[in-house]
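>>> build me a model:
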Amino acid sequence: MDVFFEFLNNLTNPDWIVSHGGLYLLLFIIFAETGILIGFFLPGDPILFIAGMIVSNMSISPSEQVPTLLYWIVLVSLAAILGNFVGYWCGKVFGKRIMSMEDSWFFKKSYIFKAQEFYEKRGGGAIVLARFLPIVRTFAPIVAGIVGMEFRKFVLYNVIGAVVWAGSLVTLGYLLGENVWVKENLELVIIVIVLIATAPVIIKAFTSKDKAKIAQ
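Below is the predicted model:
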């Protein structure tokens, strides 16, 4: 277990990531977090931000930085898109089996129910919004498969969500990657990024509840 927590802790260290797979490790983490059931614990948002930081600190000429940034964004977006396709397929094929699984330390049916509730409220747009919500983004495509969301519709929202999510956070990391204060306070910056990404949805959720109470 100590090894597991040490691994998670190292995922917020750009130098460790570079020396242990670099881009390939980043792509695997994004794919796993967005497509594999047990990948919900992986830190997708921080990983994207750190990916941008890595690009900004590469020993390459200024003229190569932007093309490299775009190259990384494309690959990360593809990993996120493929991950959601796997999640959708798992929900489609193994939906009943997944819902019959017993709760354990790495899987709880409540995660599925939360994602399903989120999906029912937001419709197809939930696939886009879920990209910015830890845990929910892992289970949203699975729920889409379970409820039989139209595949063409899923493809559209899957692609849009992946590009917006990856493009925004990787670019942000790139723009702030050489800032000394950001480097020295990376953990704090990551917490703020997660809060900013999730705040609009959380606020809207509470607002909706208040409106529902008033209506009653």
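
>>> rest of the way, CA atoms for contacts and neighbours
OK.

>>> identify the residues contacting stretch 147-154?
Stretch 147-154 is contacted by residues 92, 124, 127, 144 when judged by CA atoms under 8 Å, 6 or more residues apart in numbering.

>>> looking at those, spot the one nearest residue 74.
Nearest to residue 74 among those, counting by CA to CA, is residue 127 at 18.7 Å.

>>> contact partners for that closest one?
119, 137, 140, 141, 154, 157, 158, 161.

>>> please convert the residues you listed to CSV, extending it with secondary structure, distance to residue 41 and neighbour count.
Compiled in CSV, the contacts of residue 127 are given as follows (DSSP: H, G, I helix; E, B strand; the rest coil; distance: CA to CA, whole Å; neighbours: other CA atoms under 10 Å):
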residue, secondary structure, distance to residue 41, neighbour count
119, helix, 20, 23
137, helix, 11, 24
140, helix, 15, 33
141, helix, 16, 32
154, helix, 24, 22
157, helix, 23, 18
158, helix, 20, 25
161, helix, 20, 23
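
>>> and this one, please, so the two structures can be compared:
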Amino acid sequence: MTGLPLAVDPTSGSSLLAGFGALAVLVVIFAESGLLVVGFFLPGDTLLLPAGVLCAAGHTSGPHLSLWQVMLCAAVGAVAGAQVGFLIGRHGGRSALARSPRLRSAAARGEALLRRYGYRKAILIGRFVPLIRTVLSPMAGILDVPTRTFTVWQIVAGLLWSQSLVLAGYWLGAAVPGIENYLWLLVGAVVALSLLPVLLRPRHHSD
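Got it, this is the predicted structure:
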């Protein structure tokens, strides 16, 4: 019987999954979904897709994870993390943002998203964009987005984001033999796709 690994890279989805399995999904997605500073540096998309791959039967390397456990942990982490982030923003989020120029920059983009698209659409879009995802919930709290509106739409967005990525990974793991040996390619593709909403957003010019 092996013990817990002595060295786990918290910024590496593969390392976290190998060390802690579905529990890593719960903790990391919770933090990445709304905990400023801590969640800013953790993997989100790049954890969920590999987790789904490792749930598929037939892979030959890496840990084998339970699909229902990963999906449940992803859902709970995404929804609970965003709600906690919203409460942090409502009760003193600006002081946390003031400590980091990088956080302030991401928060400004999150605020612009909320103002450009409206609360519902922004919450949906923002969930799929790295960095924005972490600051959007606290930013919604700072901007006094109605609690009911935020809660309903962050649940919808959190479930769509977390479950779609896990299931996409599971499908790939089942359909493509040996895909778990090329997780770095999948991670790169996910990062590129997740940035499309920012790169393709419409440009608005001031009058």
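
>>> TM-score for the pair, please.
Laid over one another, the chains give 0.82 as their TM-score (TM-score structural alignment, normalised by the length of structure 2), with 193 aligned residues with a CA RMSD of 2.6 Å.

>>> re the thing from before, closest one of the contacts of stretch 147-154 of structure 1 to residue 81 of structure 1?
Looking across the contacts of stretch 147-154 of structure 1 and measuring by CA to CA, the closest to residue 81 of structure 1 is residue 127, at 10.9 Å.

>>> now do the SS call for the aligned partner of that closest one in structure 2.
Using TM-score structural alignment as the criterion, residue 127 of structure 1 maps onto residue 123 of structure 2. Taking DSSP: H, G, I helix; E, B strand; the rest coil as the rule, one finds residue 123 of structure 2 in the helix state.

>>> go on, residue 59 of structure 2?
Residue 59 of structure 2 is classified as coil under three-state DSSP.

>>> distance of the equivalent of residue 170 of structure 2 over in structure 1 relative to residue 182 of structure 1?
Matched to structure 1 by TM-score structural alignment, residue 170 of structure 2 sits across from residue 174. Look at residue 174 of structure 1 and residue 182 of structure 1: by CA to CA, to the nearest Å, they are 11 Å apart.

>>> which one's more surrounded, the two?
Under the criterion of other CA atoms under 10 Å, the comparison of residue 174 of structure 1 against residue 182 puts residue 174 first, with 24 against 16.

>>> mean deviation of the helix or strand where the more buried one lies from structure 2?
Assessed by DSSP states H and E, residue 174 of structure 1 sits inside helix 151-176. Average distance, helix 151-176 of structure 1 versus aligned residues of structure 2 after superposition (mean CA distance after the TM-score superposition for structure 1): 0.7 Å.

>>> list the buried residues in that helix.
154, 157-174, 176 (16 or more other CA atoms under 10 Å).

>>> repeat for stretch 51-60 of structure 2
Buried residues in stretch 51-60 of structure 2 (16+ other CA under 10 Å): 51, 52, 53, 54, 55, 56, 59.
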